[in-house]
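> Sharing a sequence plus its predicted fold:
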Amino acid sequence: MSGVEPGTPCWADLATPDLTAARRFYPQLFGWTGRVSRQPEAGGYTTFLKDGRAVAGAGPPATPDQVPIWSTYVATDDADLAATRVEAAGGQVLVAPFDVFDQGRMAVFADPAGATFSVWQPMAMHGAELFNAPGAMSWNELVTPDPDGAKLFYELVFGWHPEDEPTGPVTCTGWRCGARIVAGMTPPLEELPADLPAYWSVHFAVADTDAAAARAAELGGTILVPPHDVPQGRLAALRDPQGALFSITTLP
């Protein structure tokens, strides 16, 4: 496995106070199996597998008051340099770069609007082993009320170039890294709570968005935005039983 290119989302994981519930909910929703880390210091960190390939993770929250959240990790060659760039661009270093055993080096940041994200400098672990297939991460999107500020910030941090695409009443943005669009940006949806801060949304592909949304509700989750068609496919926004936001998409 060669991993993904620097500047590209490479991993997503869930911070949750109830790992046991997460290990039950997501496998029933996505067909995942869980592999729990043997290191006591990992706090039961679980790598979720789809057909034997790593697709996402889940672990305990960094602080007792942290809300349940899915985090997007962007691949980097140098986590320490990324931290320097984040601070220079007006963001915050929430967790300074540190080594995760022999797996990689990571850090946690917040952009000026408060959206948190992480970087991953790979060592033994390069990131997800499956993308854009049912049960795997398919898209990462910044939901922010300050798109102009985000354009400046992420270009300084990752060298991303924003490309606006008007879609009806709202303007969506694609982040270009080299030859590829690697992530997106959109204003907050009207259906979401007005006081929700900026955040990075993690999307997982499913074979049938309507069926998966209904299944999530059966398992104790909440449908925040019902299934609807978008240019990228059919989308729904969900909360898991502990309150973590994520989205599902049937790819065209």
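In hand now; what should we look at? Here the structure is a predicted model, which is why all the values come from computation and not from measurement.
> use CA for all of it now, contacts and neighbours both
Noted.
> quick one: contacts for residue 32?
By CA atoms under 8 Å, 6 or more residues apart in numbering, the residues touching residue 32 are 26, 48, 49, 50, 51, 135.
> my read: the third one touches residue 34, true?
So the one you mean is residue 49. Yes - under the criterion of CA atoms under 8 Å, residue 49 makes contact with residue 34 at 6.2 Å.
> The two: which is more packed in?
When residue 49 and residue 34 are compared for neighbours, residue 49 comes out ahead with 23 against 20, by other CA atoms under 10 Å.
> Alongside the first one, take a look at this:
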Amino acid sequence: MAAPPEGMPCWADAMFADLEGAKDFYGGVLGWTFGESDAEYGDYTQAYSDGKAVAAVYPQMPGQPNRSAWCLYFASPDIAETARKISDNDGEVLVEPMRVGEFGSLMVARDPGGVVFGVWQPGRHEGFEKRDTPGSYCWAEVFTRAPAEADAFFPAVFPFTVRRLEDDAVDFKLFDLGGRSVLGRMRMTDDFPPEVPPYINVFFAVGDCDAAVAKATERGGRLHFGPMDSPFGRFAALSDPQGAAFAVIDTGSTKGEMPRMTTES
């Protein structure tokens, strides 16, 4: 498998106070199975779909904030250079670049508007072994109260080009990489309570959106939006019982015309 290009979303993980509860939830909703916890790396545990690595979960460490959230990682061929770009563009490096054995190197950072994300320089672990099919990562969107800062920051750090939705009622943009849309950016409206921080919403593909929502709510998850039809698929926004936000989408069930987008210079 070739290493992902710079800027490509390549991995996702989340910390949970109740690791076994998280495994039970996502196993039931997305059909994941889990490998052995690696004590050398803080009981980091990979999740698998059809035997392919699709994400990871790990336990909350003493002193860490008691808030679960999915972290999306972007690929970098030179993590030290990416760290420099983050700092030079008013971002903040929260976890300095660090080597993770033979697997690669990681960093955690925050954009000027407070959106937390990760950076991964692949070694033996190149990222998602499966994507865009049921049980795996499919898409992600930056939800921010500082859209102008996000629009300037992410294309300065990664080689993104930007397109905006031709709809004055919705402030939404797409970040493209090599002619492919890889990330969305949505302005957070007053519909979001002020205590909800900006975040990247990770979408997992499912074969049936409504069935996935039913499984999630039966297991203590919370439905925030949807299910809703769209030209991209039928989707819903949820949070798991420990508060980590995520979305599910059935890309095989599409309705409506694709929206018009304009490339920005």
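Done, it's in. Being a predicted model, the structure only gives us computed values, none of them experimental.
> Let me see the TM-score of these two.
TM-score for the superposed chains, counting by TM-score structural alignment, normalised by the length of the first structure: 0.95, backed by 251 aligned residues with a CA RMSD of 1.5 Å.
> coming back round to it: just flag the most distant two among the contacts of residue 32 of the first structure.
For the contacts of residue 32 of the first structure, the maximum inter-member distance is 14.3 Å, found between 26 and 51 (CA to CA).
> ok, how many other residues are close to residue 43 of the second structure?
Residues lying near residue 43 of the second structure (other CA under 10 Å) number 15.
> any idea how far residue 118 of the second structure is from it?
With distances taken as CA to CA, to the nearest Å, residue 43 of the second structure is found 19 Å from residue 118 of the second structure.
> For PyMOL, write the select line for the buried members of the contacts of residue 32 of the first structure.
Below is the selection syntax for PyMOL that covers the buried ones among these, with 16 or more other CA atoms under 10 Å defining burial:
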select buried, resi 26+48+49+50+135
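> any chance of the contacts of residue 32 of the first structure in CSV, plus distance to residue 159 of the first structure and secondary structure?
Formatted as CSV, the entries for the contacts of residue 32 of the first structure read as follows, by distance: CA to CA, whole Å; DSSP: H, G, I helix; E, B strand; the rest coil:
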residue, distance to residue 159 of the first structure, secondary structure
26, 34, helix
48, 30, strand
49, 31, strand
50, 32, strand
51, 34, coil
135, 29, coil
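> Save the contacts of residue 32 of the first structure as a markdown table, and put in distance to residue 176 of the first structure too.
A markdown table is the format used below for these (distance: CA to CA, whole Å):
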| residue | distance to residue 176 of the first structure |
| --- | --- |
| 26 | 30 |
| 48 | 28 |
| 49 | 28 |
| 50 | 28 |
| 51 | 30 |
| 135 | 25 |
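> thinking residue 29 of the first structure is in contact with residue 215, fair?
Yes - under the criterion of CA under 8 Å, residue 29 of the first structure is in contact with residue 215, at a separation of 6.7 Å.
> Neighbour count: those two, which is higher?
Higher neighbour count among residue 29 of the first structure and residue 215: residue 29, with 18 against 15, using other CA under 10 Å.
> The corresponding residue of the second structure for that one: which element?
Under the alignment (TM-score structural alignment), residue 29 of the first structure pairs with residue 29 in the second structure. Here residue 29 of the second structure sits within helix 19-30, counting by DSSP states H and E.
> Give me the residues contacting that helix.
Taking contacts as CA under 8 Å, 6+ apart, the residues outside helix 19-30 of the second structure that touch it are 16, 32-34, 57-59, 134-135, 206, 212-213, 215-216, 219, 240, 242.
> Let's see which of those end up in strands.
Where the contacts of helix 19-30 of the second structure overlap with strands, as defined by DSSP state E, the overlap consists of 16, 33, 34, 57, 58, 59.
> Would you quantify the distance from the fourth one to residue 127 of the second structure?
Here the criterion is CA to CA. By it, residue 57 of the second structure lies 14 Å from residue 127 of the second structure.
> The two - which one has more neighbours?
Regarding residue 57 of the second structure and residue 127, a neighbour count based on other CA under 10 Å identifies residue 127 as having more, with 25 against 22.
> Which residues are in contact with residue 112 of the second structure?
Under the criterion of CA under 8 Å, 6+ apart, the contact partners of residue 112 of the second structure comprise 90, 91, 92, 149, 150, 153.
> The fourth one and residue 113 touch, don't they?
Yes - using CA under 8 Å, residue 149 of the second structure makes contact with residue 113 at a distance of 6.4 Å.
> Looking only at neighbour counts, state which of those two leads.
Neighbours were counted for residue 149 of the second structure and for residue 113 using other CA under 10 Å; residue 113 has more, 20 against 17.
> Kind regards, and thank you for your time.
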